[in-house]
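Visitor: with the input below, show me the fold.
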Amino acid sequence: MEKKNIIIHEKINIGISACCMGSPVRYNNKGWDMLQNLGREKQDFNWCPVCPETMSGLGVPRDPIHLSGGNGAMVWTGEAIIKNRRGRDVTEEVKLGSIACLETLKRAEVTAYVYMDGSPTCGVYRTSLKKQKRGNPPGIFGSVLLDEELFLIPASDLQSPIKWWDWRRRLLAFHWFRSLEMKNKDDLYKAWYALKFLCQEIDDTWARDMGRKLADLGKISEEEISSIRKEILEVLRKPSTVKKITHSLWKNYSYYRKTRGETVEGIHSPDFRRNVTTIAKELLTMERTAFEEGVFFATSPVIYRDKRRMPKVEPEDIEMDEEIEATLRGELPEEE
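Guide: Sure thing, here's the model as predicted:
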C-alpha cells in the first residue's frame, strides 16, 4: 500500500480560555499569554477565545467562585451549585455564561479547546489552583467540553516544546480523521493505515488489537464505522511520553535513511542524552526534512501547510517494502 503524509491546507479552529490568550478576564483582572512560546506557529491556527465567567455577567474584577456539593457535571443536574467567596449562589449566571461560550465555539466550528486547569469553570482535571487539591473536577464548562468530545489541550503544555509538538501532531491527525468521509471497510482501513504507527506509539497493545479487528472485518455498517472512528479518536486524544516519542523519532529516521540513503544532521539515537527542547528541535527537523524529500514520516502522519508555502511539486507516494514497514514497527535491529 502506498504511503505518504496527509497534507491539510485549512487552518484548524481552536477554542481557548480567554485568560490563556492574555485577556485580563480572571477574577483578579489578570491573564496569561500561553501562546507566546508558539512563535510563528500560532498563525497556523484560528483561535476563538471565550470566558464563561465574564459571559456570565460577573464582571472584572469579581469575587472568586468555587463548586459546592459536587463537580461541574453535577451542577447541570442540580446536585451541586456554584458560590462566590461571599457565599452568594451564582449557579444560574455561570450556566448561562457556559451555554453562551459553547454556542460561540459551535459557530466557530472548533475542533479543539485549550483549557485552564485549576478553574472551577474551564478546568477539566483540576478545579483548584492549590497545590495539594484537585477540587471537584471537571468544572462546569469543562464538563460541557468533555460531553462535546472535543480535542482538549491543557494550557500549561503549550509551554513545553515537546509536549506542544505531541499535542499538535495528534490534533492534526484527530481533525483529519474526524472529518474524513468513510463509507466502507476499504475507506476505514486506508485511514487506519495512515494512523496506525502513531496509534501504536500511543498504545501499542490497543493498536495491534485494532489492526487485527479491522483485518477480520467483513461487510461493515455505518454504525460500526462510527463506533470504530470514535474509538480511534479517543486514542488520539491521549498524550504520548518523551521516551516513546524519542524511540519513534529514531525508527522514522532509520526508515528515512533506508529510503533516501542519506543522514540528517542533528538527529540522535534514543540513548543520547539531551533535554526535551533539543528533542523537539530534532522532531521538527525530521518532520520538515521528510516532507521536503517526499518520505513518509509515520509519527506525524498529518501535517498542515499553508498553500502559499507549498512547493510546486507535491511529494511523491512512497511504497514501503516489508523491511521498511518492519523498521517502523520496531521489529528489526536499528542501525547505530
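Visitor: CA only for contacts and neighbour counts going forward, please
Guide: Will do.
Visitor: what about Y256, which SS state?
Guide: When classified by DSSP: H, G, I helix; E, B strand; the rest coil, Y256 comes out as helix.
Visitor: that one against E292, yeah?
Guide: No - under the criterion of C-alpha atoms under 8 Å, Y256 makes no contact with E292, lying 11.9 Å away.
Visitor: who has more neighbours, the two?
Guide: Applying other C-alpha atoms under 10 Å to Y256 and E292 shows that Y256 carries more neighbours, namely 23 against 13.
Visitor: quick one: contacts for the closest residue to the more buried one other than its chain neighbours?
Guide: Nearest residue to Y256, sequence neighbours excluded (C-alpha to C-alpha, 6 or more residues apart in numbering): V295, at 6.7 Å. V295 is in contact with 4-5, 256, 259, 315, 318, counting by C-alpha atoms under 8 Å, 6 or more residues apart in numbering.
Visitor: following up with a second sequence; could you model it the same way so I can compare the two?
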Amino acid sequence: MHEPTLPHKPRIAISACLTGHNVRYNGGHKNSDLCREQLEAHFEWQTVCPEVAIGLSVPRDPIRLIGDPDNPSVVGTRNPDEDFTAPLRRYGEQMAGELTDICGYIFMQKSPSCGLERVKVYQANGYPAPKGGTGAYAAAFCARRPDLPVEEEGRLHDPVLRENFISRVYAYADWQHLRAQGLSRGALVQFHSRYKYLLMASNPKAYRELGRLLGTMRREDDPQVLGQAYFSQLMQALRRPASRGTHCNVLQHLSGYFKDALTQQDKAELQHIIGQYQQGEVPLVVPLTLLKHYLRKHPDPYLEQQAYLHPHPDSLGLRNAV
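Guide: Model prediction:
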C-alpha cells in the first residue's frame, strides 16, 4: 500500500486574499486557516488576484455583478460606468493558458471576480436576482479548463467536499505525472485499474463506461487522443462525492479479496465495523484501517495499487471526518 508518490508537491492556484495577502478592495485579506494550517504543508500555492492583476488599486472602490445572472457584467459599485467585465474575462483566459502546472484551484467565494456560484447579481431595482452568478474571472478560467479540480474555500469546510476535492487534485497530479512519462495503451489500462475503486465510490456508472471506452481501444488508436477523452470523463465522474452507501459498496468489494484468508471471527468483525460506518457511528478511516491491516497480513498486488486506499496522504486526516 502506498500513499501518492509524486516528484513534487502538487501546485494549487488560490485566490491571493486566502493566503493573507492584503489585496481586497478594503486593503485587507481573507486569510484561510483551513488552507494555511491544514493544507499548506502538502501543496505549493500559486497565488492570484485578478482584480489587482488588471490594474485595480488597493484599497479601491468595490465592484459587483449586474444584469443577467447567466452572463453578468462587472461594474464599480459607486460608478456603474466603470465596466471591468472584459479585462477580468481576458485575464481568466490568459491564466488558464499560463497555469499549465497546477492541479487544482481554490477560489474566494462570493467574489464578483472569483466566486464560482451564488454570487449576488444586482438588478436595475437595486436588489439581487433570485439566482446567483459566477465571477467573471472564474467563469472565463473554468470554461478554458473544464477538467481542472476547482472549489470555493467556503465549501472546503464541508469534510465530504474537502475530501472529494483533494482526492481529485491528487488524481490530476497523478495524470500529469503519467503524461510526462508518456502515454501508452498499457499505461492507460494500468491507470484505470488503479482508479477502479475510487471511481466506483464516486460514480459506478462512469466506471463501467470508462472501462468500456478502454476495452474497445484498437491498435491504431492514438493513446494521446483516447487518453484525453478518458481523463476528461474521469475528472467529471470524480466530481460527484462518494456517499456512505457507495463507500460501503466498495468496502464490501475490498473485503471480498480476503474471503479465503480470514477466520469467521475476523470476517464478522469486519462486517460489524462496515455496518457501524454505514450507520454513521464511525468515520471511514475505521473500516479502512482494518482492511489495510488485513492487506498487510495477506498482501495482494492488485489491491495494494488501488488509489482508493490512499487517494491522498494519510497525514491530511481527510477520512477521519467522513
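Visitor: tell me which of the contacts of V295 of the first structure fall in strands.
Guide: Using DSSP state E, the members of those that fall in strands are I318.
Visitor: pull the most distant pair out of the contacts of V295 of the first structure.
Guide: Pairwise distances across the contacts of V295 of the first structure (C-alpha to C-alpha) peak at 14.8 Å, for the pair N5 and T259.
Visitor: more neighbours: which of these two?
Guide: N5 (23 against 15).
Visitor: dump the residue contacts of the more buried one.
Guide: N5 of the first structure touches 194, 291, 295-298, 300-303, counting by C-alpha under 8 Å, 6+ apart.
Visitor: mind doing that once more with 6 Å?
Guide: Contacts were defined as C-alpha atoms under 6 Å, 6 or more residues apart in numbering; by that measure N5 of the first structure touches 296, 301-302.
Visitor: by neighbours, which of those residues wins?
Guide: F296 (27 neighbours).
Visitor: skip the chain neighbours and tell me the closest residue to that residue.
Guide: Nearest to F296 of the first structure is K4, by C-alpha to C-alpha, 6+ apart, at 4.8 Å.
Visitor: I'd like the distance between that neighbour and L188 of the first structure.
Guide: To L188 of the first structure, K4 of the first structure is 17 Å away according to C-alpha to C-alpha, to the nearest Å.
Visitor: what separation do you get for the alignment partner in the first structure of Y172 of the second structure and T285 of the first structure?
Guide: When the first structure is aligned by TM-score structural alignment, Y172 of the second structure is paired with F174. According to C-alpha to C-alpha, F174 of the first structure stands 22 Å off from T285 of the first structure.
Visitor: who has more neighbours, these two?
Guide: F174 (24 against 16).
Visitor: for the helix or strand where that one lies, the distance to its chain's centre please.
Guide: Counting by DSSP states H and E, the element that carries F174 of the first structure is helix 161-179. Once both centres are worked out by C-alpha atoms, centre = their mean, to the nearest Å, helix 161-179 of the first structure turns out to sit 4 Å from its chain's centre.
Visitor: mind giving me the packing neighbours of it?
Guide: Helix 161-179 of the first structure makes packing contacts with helix 276-293 when contacts are defined by 3 or more C-alpha pairs under 6 Å, 6 or more residues apart in numbering; DSSP states H and E.
Visitor: could you pull out the buried residues of the helix it packs on?
Guide: Residues of helix 276-293 of the first structure classed as buried: 278-283, 285-287, 290-291 (neighbour count, 16 or more other C-alpha atoms under 10 Å).
Visitor: got it, and stretch 41-61 of the second structure?
Guide: In stretch 41-61 of the second structure, the ones that count as buried by 16+ other C-alpha under 10 Å are 44-52.
Visitor: next one: it to chain centre, how far?
Guide: Using C-alpha atoms, centre = their mean, the offset of stretch 41-61 of the second structure from its chain centre is 21 Å.
Visitor: whereabouts in the first structure does that stretch align?
Guide: Under TM-score structural alignment, the match for stretch 41-61 of the second structure is residues 43-63.
Visitor: now what about that stretch, what contacts it?
Guide: Under C-alpha under 6 Å, 6+ apart, the answer for stretch 43-63 of the first structure is 11-18, 27-29, 84-85, 93-94, 97-98, 101.
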